[in-house]
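**Student:** After the sequence you'll find the predicted model.
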Amino acid sequence: MKGNMNNMMKQMQKMQKQMMKAQEELKDKTVDGTAGGGMVTVTANGHKEIIDIVIKEEAVDPDDVEMLQDLILAATNDALKKVDEVVNKDMGQFTKGMNMPGMF
């Protein structure tokens, strides 16, 4: 029984190290969110940090700043949604078969 418990603990420690490595690697993965047919592009990494925003010149209309704000918001939300998909794909391998609500 004791040997079985030690083996299980070793497996858990190994999985924890793999999870930490996968989580760290997410920082290097990037996704682009776009809006307005590519008028605004927001790039985020796997840690949900916005690392770049590109706004095409045509999107800048001083008489309609509200539209530009909406495009930036939409592109940002698109990027963050894609980050969630990447995180779920990468980290889901560790929670497969486990019912752990709120884990990721």
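**Tutor:** Arrived safely.
**Student:** can we go C-alpha only for contacts and neighbour counts from here?
**Tutor:** Will do.
**Student:** so what's the residue sitting nearest the centre point of the chain closest to, chain neighbours aside?
**Tutor:** Geometric centre of the chain, nearest residue: residue 83, 2.4 Å, by C-alpha atoms, centre = their mean. Distances taken as C-alpha to C-alpha, 6 or more residues apart in numbering place residue 46 nearest to residue 83, at 5.6 Å, with adjacent residues excluded.
**Student:** contacting residues for the one you found?
**Tutor:** For residue 46, the contacting residues are 26-31, 83-84, 86-87, by C-alpha atoms under 8 Å, 6 or more residues apart in numbering.
**Student:** try this one side by side with the last:
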Amino acid sequence: MLKGLGGLGDMAKMMKSAQELQTKMAQMQDDLANLTVTGESGAGLVKATATAKGGLTALDIDPSIFNGSDKEVVEDLILAAIKDAQTKAAEKAQQEMASLTESMGLPKDIKLPF
């Protein structure tokens, strides 16, 4: 198509690839907002669910842990479950990004956006 223009054909191909990557990244961001992970603490007594973007969506607390004298323990378990969910969310997002970049022929450990 642009053979007679020398390096401009390569530039057009590169621009098309960049636009394709941008479209795929936008779709991935939407997907991450809908993908959920669950973190837990206290052997499953407290569970926190978050989107892969890190937004907390649910918290499930086993009623057996409620005892007035254990307030600090319960708070610690809740925080631990939330942190676990956020860590899993970040890992999932990183896996999805690596999969996307690899499918585009880019190194899977490339940091995007630039």
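**Tutor:** Looks like it came in fine. Keep in mind that what you see is a predicted model, and the values were worked out from it rather than measured.
**Student:** follow-up on the earlier one: secondary structure element for the residue nearest to the centre of structure 1?
**Tutor:** helix 65-95 (DSSP states H and E).
**Student:** What is that helix packed up against?
**Tutor:** helix 2-25, strand 30-35, strand 40-45 (3 or more C-alpha pairs under 8 Å, 6 or more residues apart in numbering; DSSP states H and E).
**Student:** got the angle between that helix and strand 30-35?
**Tutor:** Helix 65-95 of structure 1 and strand 30-35 are oriented at 140 degrees to each other (axes from the mean of the first three to the mean of the last three C-alpha atoms, to 10 degrees).
**Student:** Show me what residue 82 of structure 2 aligns to in structure 1.
**Tutor:** Aligning on TM-score structural alignment places residue 82 of structure 2 opposite residue 76 in structure 1.
**Student:** Could you check how far that match is from residue 69 of structure 1?
**Tutor:** According to C-alpha to C-alpha, to the nearest Å, residue 76 of structure 1 and residue 69 of structure 1 sit 11 Å apart.
**Student:** Look at the two and report which has more neighbours.
**Tutor:** residue 76 (23 against 13; other C-alpha atoms under 10 Å).
**Student:** could you measure the residue nearest to residue 83 of structure 1 against residue 73 of structure 1, distance?
**Tutor:** Counting by C-alpha to C-alpha, the gap from residue 46 of structure 1 to residue 73 of structure 1 is 18 Å.
**Student:** now do residue 45 of structure 1
**Tutor:** For residue 45 of structure 1 relative to residue 73 of structure 1 (C-alpha to C-alpha), the value is 17 Å.
**Student:** So for the two, which sits in the more crowded spot?
**Tutor:** residue 45 (22 against 17).
**Student:** Now the equivalent of the more buried one over in structure 2. Nearest residue, chain neighbours left out?
**Tutor:** With TM-score structural alignment as the criterion, residue 45 of structure 1 lines up with residue 51 in structure 2. Of all residues not flanking residue 51 of structure 2 in the chain, residue 36 sits nearest, at 4.2 Å (C-alpha to C-alpha, 6+ apart).
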